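**Q** the sequence isn't on hand, but the structure is:
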């Protein structure tokens, strides 16, 4: 199975991106998890830009989504809401076919963020017929370095949680 793991953070040293990279390294070779950390590269969504050839970063983003079996999204909460960059990325997909039937699950790298999670659940259940709200994995990784995140996820109990999460997602995607 090939999964695209989308980080909703625009930060270079993002906790969510580090978590997704650690998961990607852990699940190989059984599954391929490609991390997309280019949210900040996407131009601001405008329906006017859809009338012509899409901007190249949007074309590349949509192609990555089209070619994967499922999406794993991990995002911080900004001011009790979905970060603008992630919402912008989703807005680019609303009128496109790539996301409609794509299985989607959430991961979260904080003990906080429930307001953002509630909002993104509403948005994702609107844009995809296969958003799996009940399949969710959360770790408290705030203020950890990427190395510490990798170490934490590689603890046997956490490694098992990641493995079960990915296996359940693969089953949902039809493997």
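**A** Arrived safely. Note that the structure is a prediction, hence the values are computed from the model and not measured. Residues are numbered from 1 along each chain as shown.

**Q** every contact and neighbour count from this point should use C-alpha atoms.
**A** Will do.

**Q** so what does the longest strand anywhere in the chain touch, helix or strand wise?
**A** Under DSSP state E, the strand in the chain containing the largest number of residues is strand 131-138. Helices and strands touching strand 131-138, by 3 or more CA pairs under 8 Å, 6 or more residues apart in numbering; DSSP states H and E, are strand 104-108, helix 114-127, helix 156-172.

**Q** which residues does it contact?
**A** Residues from elsewhere that reach strand 131-138 (CA atoms under 8 Å, 6 or more residues apart in numbering): 102-111, 121, 124-125, 161-162, 165, 168-169.

**Q** take a look at this one as well, against the first:
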């Protein structure tokens, strides 16, 4: 299968980068084709232009849409910052998941145009699951990204993984998380 990974973290030393490396290696070991779009390394321009709002897209966005067309599975790897997607990921979605490509309205009804494709979301967060659950943020994150973006565009959500309290986690915990990730990918 063809796997597109949209990755967003500015530091190569981050746990997000270890997640990326583990994901790529595990998929390739299973014989899958993998393309990584590292938004920070690409210096992806996250700000949508007025011409793009009117439907005019440039070659850079056409290229990203070609990757999405190619992919059977799209994996997003990014940290939760300010209880949401990093700006560069939000900008990627705003600029690449365009009207007429990722969704449209037919007779007033919204239609997701990426049906038949799957998405996996892997996030790191600074707080614990319990802290987010206590304020309802766990459900809000799933609602805004899984339902509000990915399912809205017709994608089937395979899984949404949250690695919690990452800044205070130890090496043994992180190693165990990466092993769990390898096992999950191995089942795919």
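**A** Received, thanks. Computed from a predicted model, the values in this text were never measured in an experiment.

**Q** can you give me the TM-score here?
**A** TM-score of the superposed chains, computed with TM-score structural alignment, normalised by the length of structure 1, equals 0.70; 160 aligned residues with a CA RMSD of 3.3 Å.

**Q** how about the secondary structure of residue 105 of structure 2?
**A** The three-state label given to residue 105 of structure 2 by DSSP: H, G, I helix; E, B strand; the rest coil is strand.

**Q** how many other residues sit next to it?
**A** 11 (other CA atoms under 10 Å).

**Q** mind checking what secondary structure residue 44 of structure 2 has?
**A** coil.

**Q** which residue in structure 1 aligns with it?
**A** Here residue 44 of structure 2 is matched to residue 41 in structure 1, going by TM-score structural alignment.

**Q** what's near enough to touch the spatially closest residue to that match that is not a sequence neighbour?
**A** Spatially, and ignoring its direct neighbours in sequence, residue 41 of structure 1 is nearest to residue 57 (6.6 Å; CA to CA, 6 or more residues apart in numbering). Contact analysis of residue 57 of structure 1 by CA under 8 Å, 6+ apart lists 41-43.

**Q** again with residue 169 of structure 1
**A** So residue 169 of structure 1 contacts 105, 135 (CA under 8 Å, 6+ apart).

**Q** mind listing the strands for structure 2?
**A** With DSSP E as the criterion, structure 2 has strands spanning 2-7, 33-38, 73-79, 103-106, 109-112, 118-124, 156-163.

**Q** what is the first one packed up against?
**A** Translated: strand 2-7 of structure 2. Using 3+ CA pairs under 8 Å, 6+ apart: strand 2-7 of structure 2 touches strand 33-38, helix 59-70, strand 73-79.

**Q** what's the most buried one of the ones you listed?
**A** Comparing those by mean neighbour count (mean count of other CA atoms under 10 Å), strand 73-79 comes out on top with a mean of 24.

**Q** find me the equivalent region of that strand in structure 1.
**A** Strand 73-79 of structure 2 covers residues 70-76 of structure 1 once aligned (TM-score structural alignment).

**Q** and residue 12 of structure 2, how many neighbours?
**A** Residue 12 of structure 2, neighbours per other CA under 10 Å, totals 10.

**Q** again with residue 138 of structure 2
**A** The burial count for residue 138 of structure 2: 16, using other CA under 10 Å.

**Q** all set, thanks.
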